[in-house]
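Engineer: Sequence isn't available, so here's the structure alone:
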């Protein structure tokens, strides 16, 4: 009986975390470049239940497996391309990323599914590479984002909406010439910025992360790479399948309808586990206070 109590309690904690994850997604529906987060559940190690043998059949008999609960293993970001919203502002930039990857064994293009995932014959999960703007935070640490809503401060530094400095292809902060208006900037599909007088300013620093699931969320749609080698980060090259769209912003890729379904599902599952705990509590109360008196 206590095993069932613990199983129901673990289910409640898992559904609470799932509820919190979906709520976070819904709260960021209007956040530029936000990537949906999905909660991954995993069962506790299963136990093999056996029947102890008697004198006639000393060999134990296997009855079957018994699950001992569930837990929220991790929260994974979905880097699926979000829709582009036209803003008609020269300071807004969107990354249109449709990168591919070849199978190292056969050399053929990998057929990713709609979620940007592919599972090979060995069960290995491969994710579609993604392109990101490179930025620098206040501690001079390189970060990655898909939020291209840029601004300029009094010193001419090109900044993100969170105040981080936008880097060029050489890893240096981009500084606009004196008197240059950000709205009059011109950019081509490769991110080459040109001033209003026709002079080249810089090239937006864009990288390709071949293993985007190795990135760690740093808040406000910004990611960091604790292990750049594991993330396999490289510079964007011509023909990679990614381009810059000036005057556009990439909106959140959260599926609103599915998020509401997941929210209600998590709530119902939480209530079901809660009722099971109440049932076990009443059963234990009866066993101790009524049957125990006999």
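Structural biologist: Happy to help now that I have it. Predicted model, so just to flag it, every value in this text is computed and none were measured.
Engineer: switch to C-alpha atoms for all contacts and neighbour counts from now on
Structural biologist: Fine.
Engineer: ok so residue 16 is a strand residue?
Structural biologist: No - assignment of residue 16 by DSSP: H, G, I helix; E, B strand; the rest coil gives helix, placing it outside any strand.
Engineer: Touching, it and residue 265? I think so.
Structural biologist: No - no contact is recorded between residue 16 and residue 265 when judged using C-alpha atoms under 8 Å, the distance being 11.1 Å.
Engineer: this is the comparison structure:
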């Protein structure tokens, strides 16, 4: 296999990666708080020591560098539940992970566990700005509300404040596959910086028409790459046939 075939192979691998990401975006069109992903690729230039001409010494390959989230905010979806919230702007709700650490989510479905702790729809406890769960006394659970700054209000006053963390580099935020994300280097918003909308959640920011168009473009690019591979194979075959007739 010559260099041109390796270049085409790296391109086709990148296209396959893009197709996987687009398919995942489309599968999460209705997932609350989901942020569409985009592929990131880098150019890797390999320089040969010798080549027939100087311009042929450098060869560019496509390297899969990772993914990045589209931080554009999704639309507000009213649920009628006063405990459900949507983060207005950047940031993620802090959630307690099974190992005692902190994970994050944009899905603002909130419920009260049997022991009175506030939790996500999956049962993971939400954390306050001090990293502790927010507990609601039994006699106050029917009169709960969440203020714009994240303060959880009971019948007798505030019970705590939902922590919201932002990340300067969104590439450090990785989905776990269960609606939660991990991240490093985050900054917790202050009470004045926090803005929540209660009574609803944030919808997915995926646009099906855009993703479908992108998928068609990827498939066409892959077909073009396959035609180039076939043309290169024909050229090699003709070259071998001609060389075999020399002499």
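Structural biologist: Sure, I can see it. In this text the structure is predicted, and so the values were computed from the model without any measurement.
Engineer: Would you report the TM-score computed for these chains?
Structural biologist: TM-score for the superposed chains, counting by TM-score structural alignment, normalised by the length of the second structure: 0.87, backed by 245 aligned residues with a C-alpha RMSD of 2.6 Å.
Engineer: For the residue mapped onto residue 76 of the second structure from the first structure, give its distance to residue 244 of the first structure.
Structural biologist: Superposed on the first structure with TM-score structural alignment, residue 76 of the second structure falls opposite residue 84. Distance from residue 84 of the first structure to residue 244 of the first structure, counting by C-alpha to C-alpha, to the nearest Å: 11 Å.
Engineer: overlap in contacts of those two?
Structural biologist: The contact sets of residue 84 of the first structure and residue 244 overlap at residue 94 (C-alpha atoms under 8 Å, 6 or more residues apart in numbering).
Engineer: Which residue comes closest to the residue mapped onto residue 164 of the second structure from the first structure once chain neighbours are left out?
Structural biologist: Under the alignment defined by TM-score structural alignment, residue 164 of the second structure corresponds to residue 206 in the first structure. Setting aside the residues directly before and after it, residue 206 of the first structure is nearest to residue 133 in space (C-alpha to C-alpha, 6 or more residues apart in numbering), at 4.7 Å.
Engineer: ok, the one you found touching residue 145?
Structural biologist: Yes - using C-alpha under 8 Å, residue 133 of the first structure makes contact with residue 145 at a distance of 5.3 Å.
Engineer: mind listing the helices for the second structure?
Structural biologist: Under the criterion DSSP state H, helices of the second structure are mapped to 3-27, 208-245.
Engineer: Buried deepest among the ones you listed, which one?
Structural biologist: Across those, averaging neighbours per residue (mean count of other C-alpha atoms under 10 Å) puts helix 3-27 on top, at a mean of 17.
Engineer: how far apart are that helix and its match in the first structure?
Structural biologist: Relative to the first structure, and after both are superposed, helix 3-27 of the second structure has an average distance of 0.8 Å to its aligned residues, where the measure is mean C-alpha distance after the TM-score superposition for the first structure.
Engineer: ok so, going back, and the match of residue 164 of the second structure, what is it in contact with?
Structural biologist: For residue 206 of the first structure, the set of contacting residues under the criterion of C-alpha under 8 Å, 6+ apart consists of 131-134, 168-169, 235-236.
Engineer: same thing but at 10 Å, please
Structural biologist: The neighbourhood of residue 206 of the first structure, defined by C-alpha atoms under 10 Å, 6 or more residues apart in numbering, consists of 95, 131-135, 144-146, 167-169, 171, 190-191, 234-237, 242-244.
Engineer: ok, now residue 68 of the first structure?
Structural biologist: Taking C-alpha under 10 Å, 6+ apart, we find residue 68 of the first structure in contact with 3-4, 6-8, 10, 43-47.
Engineer: Please pull up the equivalent of it in the second structure.
Structural biologist: For residue 68 of the first structure, the residue aligned by TM-score structural alignment is residue 60.
Engineer: Its match and residue 11 of the second structure, how far apart?
Structural biologist: With distances defined as C-alpha to C-alpha, the gap from residue 60 of the second structure to residue 11 of the second structure amounts to 10 Å.
Engineer: What of residue 150 of the second structure?
Structural biologist: Computed as C-alpha to C-alpha, the residue 150 of the second structure to residue 11 of the second structure distance reads 46 Å.
Engineer: Give the burial count for the residue mapped onto residue 157 of the first structure from the second structure, as a bare number.
Structural biologist: Residue pairing (TM-score structural alignment): residue 157 of the first structure is matched to residue 117 of the second structure. Residue crowding around residue 117 of the second structure was assessed by other C-alpha atoms under 10 Å; the count is 18.
Engineer: again, but for residue 76 of the first structure
Structural biologist: By the measure other C-alpha under 10 Å, the count of residues near residue 76 of the first structure is 17.
Engineer: distance of the counterpart of the residue nearest to residue 206 of the first structure in the second structure from residue 127 of the second structure?
Structural biologist: Taking TM-score structural alignment as the alignment basis, one finds that residue 133 of the first structure is matched in the second structure by residue 93. As for residue 93 of the second structure, its distance to residue 127 of the second structure is 8 Å (criterion: C-alpha to C-alpha).
Engineer: Next, show the common contact partners of these two.
Structural biologist: The contact sets of residue 93 of the second structure and residue 127 overlap at 102-103, 162-164 (C-alpha under 10 Å, 6+ apart).
Engineer: from the residues you listed, which single one is nearest residue 222 of the second structure?
Structural biologist: Taking C-alpha to C-alpha as the measure, residue 222 of the second structure lies nearest residue 103 of those, at 37.2 Å.
Engineer: picking that back up, right, and the residue nearest to residue 206 of the first structure touches residue 150 too?
Structural biologist: No - counting by C-alpha atoms under 10 Å, residue 133 of the first structure sits too far from residue 150 to count as a contact (11.1 Å).
Engineer: Could you tell me which residues touch both of those two?
Structural biologist: Where contact means C-alpha under 10 Å, 6+ apart, the residues bridging residue 133 of the first structure and residue 150 through contact with each are 93, 160, 166.
Engineer: could you check the distance from the closest residue to the last one other than its chain neighbours over to residue 150 of the first structure?
Structural biologist: Same thing as residue 166 of the first structure. Distances taken as C-alpha to C-alpha, 6+ apart put residue 135 closest to residue 166 of the first structure, at 4.5 Å, once the chain neighbours are dropped. Distance of residue 135 of the first structure to residue 150 of the first structure, given as C-alpha to C-alpha: 11 Å.
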